[in-house]
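[1] Requesting a structural model of the entry that follows:
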Amino acid sequence: MTFPSFYDAAPRLVVFDPLSAFLGAAEDGLLEYGYADAVRLAGHSCPTVAGAYLMTVRSLERLYPDEVPERGAVAVSVREAADDGVAGVMASVATLLTGATENTGFKGIAGRFDRRNLLSFGVGIQGTMAFVRMDTGAGVQATLDSGVVPVDPAMPGLLQRLLSQAASPDEAAQFRILWQKRVRRMLVDHASDPRLVRLAAWNGRPDA
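    Presented below is the predicted three-dimensional model:
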């Protein structure tokens, strides 16, 4: 398995998962995630996956400024319905990093470690997604503006040629290079750009 080298330059996230600690899955319950983990989950690398990854990482950093984020203790809200656009893809990346699920997650052990009902769709928020700490109630909305990293002018034409199966091998290779170049710019060049991922405090109430 060979990934583009820029994956290693993207921000990484370390979380504490109490269930992992309880079961001895990882030493001290510490889990480290990188962008490659999101790619493995989604099966592809694109601005949506990169954006969801950055929104989640930056939101957890904001919610846990002086401590390791706790996986399984953060509720995630998505503005769009689950079957709208790319909402499901974004939510799956957030689930990977936070452990939050709808009603399909781990049910817990003797009332502990329940991961269900921490993920909600179609929530009246202004941001793309919102994250709330279950222990303190602190919340943050994250808004992705992928237009901050524009599409290369050659991309639309190359994409159409690929979809119509008219592209040459060189054109297909150029498309892949330009596609991942945009992802790299998001994850590396603009990883901390407040225009790409805008964060705002959230009180946990819809339409706030």
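
[2] Please count neighbours and contacts with C-alpha atoms only from this point.
    OK.

[3] where do the helices sit along the chain?
    Assigned by DSSP state H, the chain shows helices spanning 18-23, 35-42, 47-63, 87-98, 155-163, 169-184.

[4] Nearest to Gly72 among these would be which one?
    helix 87-98 (5.8 Å; C-alpha to C-alpha).

[5] thinking again about what came up before, just send the helices of the chain back as CSV, with mean neighbour count and distance to Pro4 too.
    Listed next are the helices of the chain as CSV, based on neighbours: other C-alpha atoms under 10 Å; distance: least, C-alpha to C-alpha, whole Å:
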stretch, mean neighbour count, distance to Pro4
helix 18-23, 16, 30
helix 35-42, 17, 9
helix 47-63, 23, 14
helix 87-98, 22, 19
helix 155-163, 15, 19
helix 169-184, 16, 8
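
[6] nearest to Val149, of these?
    Comparing these by C-alpha to C-alpha, helix 169-184 comes nearest, at 6.8 Å.

[7] Who are the packing partners of that closest one?
    For helix 169-184, the packing partners by 3 or more C-alpha pairs under 8 Å, 6 or more residues apart in numbering; DSSP states H and E come out as helix 47-63, helix 155-163.

[8] the inter-axis angle of it versus helix 47-63?
    10 degrees (axes from the mean of the first three to the mean of the last three C-alpha atoms, to 10 degrees).

[9] Let's compare: structure for the following, please.
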Amino acid sequence: MHFPDFFDEAPTVRVRDPLAQLLGASVDGVMEYRYADAVRLTGHSCPTVAGAFLTGRAALTALYPDTLPERGGVAVQMPAPENDGTTGVIAQVLTLLTGAAADGGFKGLGGRFARNGLLDFAEDPKIGEGVVRFERLDTGTAVAVGFNAHTVPMDVAQQQRLMAVIQGDADTEELVVFAGAWQDRVCRLLLEHADDPETVRVTELAAGGGTAVVSAGGGQPQP
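    Modelled structure (predicted):
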């Protein structure tokens, strides 16, 4: 399989997973997730998948500023029902990065390492105004992260190509141009806007309900 070259240049997410270490999947428990892993999981590359990847990266960086994030140590609250729009797709990518799973997730070993029930979906799509809430299980520290793909808008020509694709009117050449322009937008989001606070907005949720915008994604600490 040949992915676009920019996949290798995209930011990565490094975590430490104690379950992976216990069961020998990783000697030190450290694992690195790349954008290509999210693409393999979802089967496609688009602004939504890129946004979910950057959202998870930003949240983990904010929650674990001085150490590698603990996969399985974060609860995730989605702002809408699972079947609302792209919420389910975003949740899949966040499960990949954080380990947080819905009720069908891993139930643990001897009362430890459970991942089920750490991912929750809002009943009302208006709750949270589109931001995803992340909370550390050990400290209770929480952040809300919102993603805005409109900082890299789709141009008019691409909108016209998209309509042709949807209607089945695009020829082979148009399909090639469409795919290239589609991935160019994803590339710009990942390489130029990963740490742009206008694209990835992180809000620290202070005790007592107060909030404070802290930053966008940022680099992750080394083990």
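
[10] Mind checking the TM-score on these two?
    Here the superposed chains carry a TM-score of 0.95, computed using TM-score structural alignment, normalised by the length of structure 1; 208 aligned residues with a C-alpha RMSD of 1.7 Å.

[11] I'd like to know which of the helices of structure 1 lies nearest to Asp135 of structure 1.
    Evaluated over those, closeness to Asp135 of structure 1 peaks at helix 47-63, with 11.1 Å, by C-alpha to C-alpha.

[12] Can you spell out which helices and strands pack onto that closest one?
    Here helix 47-63 of structure 1 touches helix 35-42, helix 87-98, strand 129-133, strand 139-144, helix 169-184, strand 197-202, going by 3+ C-alpha pairs under 8 Å, 6+ apart.

[13] That one to strand 139-144, inter-axis angle?
    150 degrees.

[14] Return the mean post-superposition distance for helix 47-63 of structure 1 against structure 2.
    Following the fit onto structure 2, the mean deviation recorded for helix 47-63 of structure 1 is 0.5 Å by mean C-alpha distance after the TM-score superposition for structure 1.

[15] I would like the residues contacting that helix, please.
    11-13, 35, 38-39, 42, 69, 86, 89-91, 93-94, 97, 129, 131-133, 138-144, 146, 182-183, 186-187, 191, 197, 199 (C-alpha atoms under 8 Å, 6 or more residues apart in numbering).

[16] follow-up on the earlier one: looking at the helices of structure 1, which is nearest to Asp114 of structure 1?
    helix 18-23 (9.3 Å).

[17] quick revisit: Ala75 of structure 1: which of the helices and strands packed on helix 169-184 of structure 1 is closest?
    Per C-alpha to C-alpha, nearest to Ala75 of structure 1 of those: helix 47-63, 11.1 Å.

[18] now whatever residue of structure 2 lines up with Ala154 of structure 1: how far from Val143 of structure 2?
    By TM-score structural alignment, Ala154 of structure 1 lines up with Ala157 in structure 2. Ala157 of structure 2 sits 37 Å away from Val143 of structure 2, taking C-alpha to C-alpha, to the nearest Å as the criterion.

[19] quick one on the thing from earlier: between the helices of structure 1, which one is closest to Gly111 of structure 1.
    Nearest to Gly111 of structure 1, of those and by C-alpha to C-alpha, is helix 18-23 at 12.0 Å.

[20] quick one: that closest one to structure 2 mean distance?
    Mean for helix 18-23 of structure 1 is 0.5 Å (mean C-alpha distance after the TM-score superposition for structure 1).

[21] Check what contacts that helix and list those residues.
    Ala26, Glu27, Asp28, Gly29, Leu30, Glu70, Arg71, Phe113.
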